[in-house]
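[1] With the sequence up front, the predicted model follows.
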Amino acid sequence: MSDDSELKRLRWRCRRGMRELDQLMLRYLDRAWPTASDAERSVFLRLLDCEDDKLWRWCMGREHAEDAELHAIVERIVALPP
């Protein structure tokens, strides 16, 4: 799969149906994905498989992901400047 088609597919997966989550996920995709390691990319893909309500609570700091890798990437995403 070409990089362009992969990015289009990921951009679609980042659309969560909630504007705030969309912005957070797309911010990571645009700013951090290009330089992310394969391991970090794998964690981000796992994050995209999570339910929106969990993602929202994690991103708002109301709850923390039990998985340390997911928690770390959520913190990284939230810390990215707007």
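    Happy to help now that I have it.
[2] alpha carbons only for contacts and neighbour counts from here, please
    Fine.
[3] Next, the contact list for the spatially most central residue of the chain, please.
    Nearest residue to the geometric centre of the chain (C-alpha atoms, centre = their mean): Met25, 4.3 Å. When contacts are counted by C-alpha atoms under 8 Å, 6 or more residues apart in numbering, Met25 touches Cys14, Arg15, Ile77.
[4] what do you get if the cut-off is 10 Å, keeping everything else the same?
    If a contact means C-alpha atoms under 10 Å, 6 or more residues apart in numbering, then Met25 has Leu10, Arg11, Arg13, Cys14, Arg15, Arg16, Phe44, Leu47, Leu48, Val74, Ile77, Val78 as its contacts.
[5] Second structure follows, compare the two:
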Amino acid sequence: MDEVELKRIIWRSRRGLLELDLQLERFVNEVLPTLNEQELAVYEQILMLPDWDFLEYVNGKSVCPDPELAVMIARISAANNNAAGIAERTTEAL
């Protein structure tokens, strides 16, 4: 994927809900650039979801009915959870 396409997808990742933007931030910065074309296509399908549904899926309050999207949503959640784990371990060390 070229840089222009990546920037377009990153821009589309900005949502109308701050909570969702915060959930996506680490994934977009660290994982998105490593996705292959098929994974990017799935991610772009996720971006078409209504914000509230997307947030419910990422927070684990609802299960996405599409298994392919559910796998990518799990990756988004994992990226965010890994960040939370790092912050928690850092806080415990202090």
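    Sure thing, it's come through. Keep in mind that this is a model prediction, so the values were computed, not measured.
[6] Among the contacts of Met25 of the first structure, name the buried ones.
    Burial by neighbour count, judged by 16 or more other C-alpha atoms under 10 Å, picks out Leu10, Cys14, Arg15, Arg16, Phe44, Leu47, Leu48, Val74, Ile77, Val78 from these.
[7] The last one sits in which helix or strand?
    For Val78 of the first structure, the element it lies in under DSSP states H and E is helix 68-79.
[8] Tell me roughly how far that helix lies from the second structure on average.
    Superposing on the second structure and averaging over aligned pairs (mean C-alpha distance after the TM-score superposition for the first structure), helix 68-79 of the first structure comes out at 0.7 Å.
[9] Mind listing what's buried along that helix?
    For helix 68-79 of the first structure, burial by neighbour count (16+ other C-alpha under 10 Å) applies to Glu69, Leu70, His71, Ile73, Val74, Glu75, Ile77, Val78.
[10] For the third one, which non-adjacent residue is closest in space?
    The spatially closest residue to His71 of the first structure, leaving aside those adjacent along the chain, is Ala65, at 5.0 Å (C-alpha to C-alpha, 6 or more residues apart in numbering).
[11] Now for the one you found, how many residues are close by?
    Counted with other C-alpha atoms under 10 Å, residues neighbouring Ala65 of the first structure total 18.
[12] tell me the SS of it?
    Under DSSP: H, G, I helix; E, B strand; the rest coil, the three-state class of Ala65 of the first structure is coil.
[13] Report the contact partners of it.
    Taking C-alpha under 10 Å, 6+ apart, we find Ala65 of the first structure in contact with Leu47, Lys54, Leu55, Arg57, Trp58, Cys59, His71, Ala72, Ile73, Val74.
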